[in-house]
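Asks: pasting the sequence and the predicted coordinates here, then a few questions.
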Amino acid sequence: MSRAVVYETFGGPEVLELREVPEPHAGPGEVRVRVSAVGLNPMDWIFTSMPEMAERFGLGLPSGFGTDFAGVVDEVGEGVSGFAVGDRVHGGAVGRAAADFAVVDPSADTLAHTPAEIGDEVACTLSVAGLTASAALAAVDVRAGDTVLIGGAAGGVGVVAVQLARLAGARVIGTASEGTFDFLRRFGADPVAYGPGLEDRVRAMAPEGVSAAADLFGTETAEAALALGVPPGRISTIAAGPHPPGGVRPTGGADARPEDLKRVTDAIVTGEITVPIAASFPVERIRDAVRLQAGRHVHGKIVVTL
């Protein structure tokens, strides 16, 4: 037997249970990973509480929990190349990460080798955040000389997006609560408070104008960017549904290029990107970890260890 976080009904963190389950094994075309750490994302708790969202990602009841993981390969199925027993890896497998063992299909799920310089608690945070941040910036072609408005800049995706935009040579204005301003400045962003009046505050900070925007939280930043005259084609959203306001570009991690995750890990190795870990919980405290994540006021990433 092995352990896995599961839920049998939809609801809040209270529906999550750590249970003994039959030990899974890698079949043809699959790899089994002995998971050491899981990085939480807003999408994880959204799936537990919103059946329609879970269904869109192929999840039904009962379900496993979590997406991002890091660990060591301990079984390799027939027909798999590029991975061997003992390899340190990280990646994403929707609804299967928070378990002693995650069985993944490298051709369908995200699976990459973990550089020796990166620990598992950082590696387990990278799949969703790294790919989503890359896609959000690529969708609006962020480049040197841009002034980019990033909404939700202090979140797990936001801090990666801020740093990627800065590496591209752009100025970044990031929306956040005032309590996170110093935190954002550490990553090279000029912080601005979200909420009513955002458009006016940004205009005062950037009288020369904003050239691109990525809304990583909802629609407020996208709407402010439209009001500031940013063309819809240079505004992206990741959490506004398939039909965001004003014809701006919806995107997500699925739109990222395969090489984008390696670009993020390479930048971490060279010290150009830092991933802040806001809190770490043992898997026995999965409900506490998800409550903190669901509060949406975390500075950085939350990690669950096994």
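Replies: It's in.
Asks: rest of the way, CA atoms for contacts and neighbours
Replies: Fine.
Asks: got the buried residues for the helix or strand hosting residue 6?
Replies: Residue 6 belongs to strand 2-7 when elements are defined using DSSP states H and E. Applying a neighbour-count criterion of 16 or more other C-alpha atoms under 10 Å, one finds 3-7 buried in strand 2-7.
Asks: ok now that strand, how far from the chain's centre?
Replies: Centre-to-centre, strand 2-7 and its host chain are 22 Å apart (C-alpha atoms, centre = their mean, to the nearest Å).
Asks: and that strand, what other elements does it pack with?
Replies: strand 17-21, strand 63-64 (3 or more C-alpha pairs under 8 Å, 6 or more residues apart in numbering; DSSP states H and E).
Asks: dump these into a markdown table; add distance to residue 271 as well.
Replies: Below are the helices and strands packed on strand 2-7 laid out as a markdown table (distance: least, C-alpha to C-alpha, whole Å):
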| stretch | distance to residue 271 |
| --- | --- |
| strand 17-21 | 36 |
| strand 63-64 | 34 |
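Asks: second one coming, line it up with the first:
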Amino acid sequence: MTKAAVAASYGGPEAIEIVERELLEPAEGEVLVEVKAIGVNPYDYKSYSGAFGTDESKLPIALGSEASGIVVAVGGSAEGPVGPIAVGDEVIVSGLNGTYAEKIVAPARFVFPKPADLEWNVAAGVLAVAGTAYDALESVGVKSGDTVLVHGAAGGVGSVVAQLAKERGATVIGTARAQNHDALRAFGAEPVEYGDGLLGRVRAAAANGIDAAIDTVGTDEAVDVSLELLTDRSRLVSTAAFGRASSDGFLTVGGPESAKRRRLASPTLLEQAGSGVFEVTVAKTFPLDEVARAHAELQSAHPRGKFVLIP
């Protein structure tokens, strides 16, 4: 048995329960991982909020999609994306449903080696944000010499977008609250504050115009400003404004092509994270038992960076 967090009903964080879940021995091609840290993402609370429907047959909903930990058992031959997996390996599990637990059984295809220089807490939250950031950059073809507008550039995904865009040789203009502007400057981005007058501030910061825009917040302001500045709507991608994308004809991340792109890029992204090409900030940690509080705080104003659960 293992302690795990599930959503027993649809609604707010009060729907979450800590339960004892049966833990099967790993089958051929699976591994048993003792979890050290668990990444928390907005999708986790959206999954039981009703945003994706309220099908009662899907309850209880196992929560979480990423974690870091140590392999404690291997079922037969387990070949991960970058090679064989053995007992004692320090790993990252990404893309597997139900990682809010003390121990998890994971098919090897979801298991990646943890870079030695990444702490457990950082490793638990790196691939979801880095994969989304990479996917967004690839979607709009960001390259050296581009000027890129990043909405929500101080957030989990946005901060990695900014750093990876700079790594590609792009100029980055990022929207953020004033208190996060120093962090953006440290990433090499030019910060601008969102809110009334954003269009004028971006124009002033981008003397030669904007070549691409990546929206990680999903507000009408972010979309409207991007559409006003871009001549090619195929160079605007959003991780959140799905309704506007459908009506206004720009790109979003997600779907089979995005999943494939992220999966193939994961080993390289982990190497880059381990070598310091980009960093993921951990804002706060919570015990697994306090997952409901973590979800409540994540939905309100909170410090810059990822939330992480500790079993």
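Replies: Yes, it's here. The structure displayed is predicted, hence computed values, not measured ones.
Asks: where does the TM-score land?
Replies: The pair, once superposed, lands on a TM-score of 0.91 when counted by TM-score structural alignment, normalised by the length of the first structure; 301 aligned residues with a C-alpha RMSD of 2.1 Å.
Asks: for the helix or strand hosting residue 129 of the second structure, packing partners?
Replies: Assigned by DSSP H and E, residue 129 of the second structure falls within helix 126-139. Packed against helix 126-139 of the second structure by the contact rule (3+ C-alpha pairs under 8 Å, 6+ apart) you find helix 156-167, strand 236-238, helix 256-275.
Asks: average offset of it relative to the first structure?
Replies: Aligned to the first structure and superposed, helix 126-139 of the second structure gives a mean residue distance of 0.7 Å (mean C-alpha distance after the TM-score superposition for the first structure).
Asks: now the angle from that helix to helix 256-275?
Replies: On the basis of axes from the mean of the first three to the mean of the last three C-alpha atoms, to 10 degrees, helix 126-139 of the second structure is oriented at 120 degrees to helix 256-275.
Asks: just checking, next helix/strand downstream of helix 126-139 of the second structure?
Replies: The C-terminal neighbour of helix 126-139 of the second structure among helices and strands, as given by DSSP H and E, is strand 147-151.
Asks: what residues of that next one count as buried?
Replies: 147-151.
Asks: which one of those residues is nearest to residue 180 of the second structure?
Replies: Each of these was scored against residue 180 of the second structure by C-alpha to C-alpha, and residue 151 proved nearest at 12.9 Å.
Asks: quick check: the closest one vs residue 169 of the second structure, distance?
Replies: Note on residue 151 of the second structure: its distance to residue 169 of the second structure, by C-alpha to C-alpha, to the nearest Å, is 19 Å.
Asks: secondary structure class for residue 24 of the second structure?
Replies: Under the three-state scheme (DSSP: H, G, I helix; E, B strand; the rest coil), residue 24 of the second structure adopts coil.
Asks: quick one: the strands in the stretch 151-300 of the second structure?
Replies: Along the stretch 151-300 of the second structure, counting by DSSP state E, counting those that start in this stretch, strands occupy 171-175, 190-192, 212-215, 236-238, 251-252, 282-287.
Asks: just so I know, which of these lies nearest residue 52 of the second structure?
Replies: strand 251-252 (16.9 Å).
Asks: show me what that closest one is packed against.
Replies: For strand 251-252 of the second structure, the packing partners by 3+ C-alpha pairs under 8 Å, 6+ apart come out as strand 236-238, helix 242-248.
Asks: what's residue 305 of the first structure aligned with over in the second structure?
Replies: Mapped onto the second structure by TM-score structural alignment, residue 305 of the first structure lines up with residue 310.
Asks: test my guess that its match contacts residue 286.
Replies: Yes - applying C-alpha atoms under 8 Å as the test, residue 310 of the second structure and residue 286 come out as touching, 6.1 Å apart.
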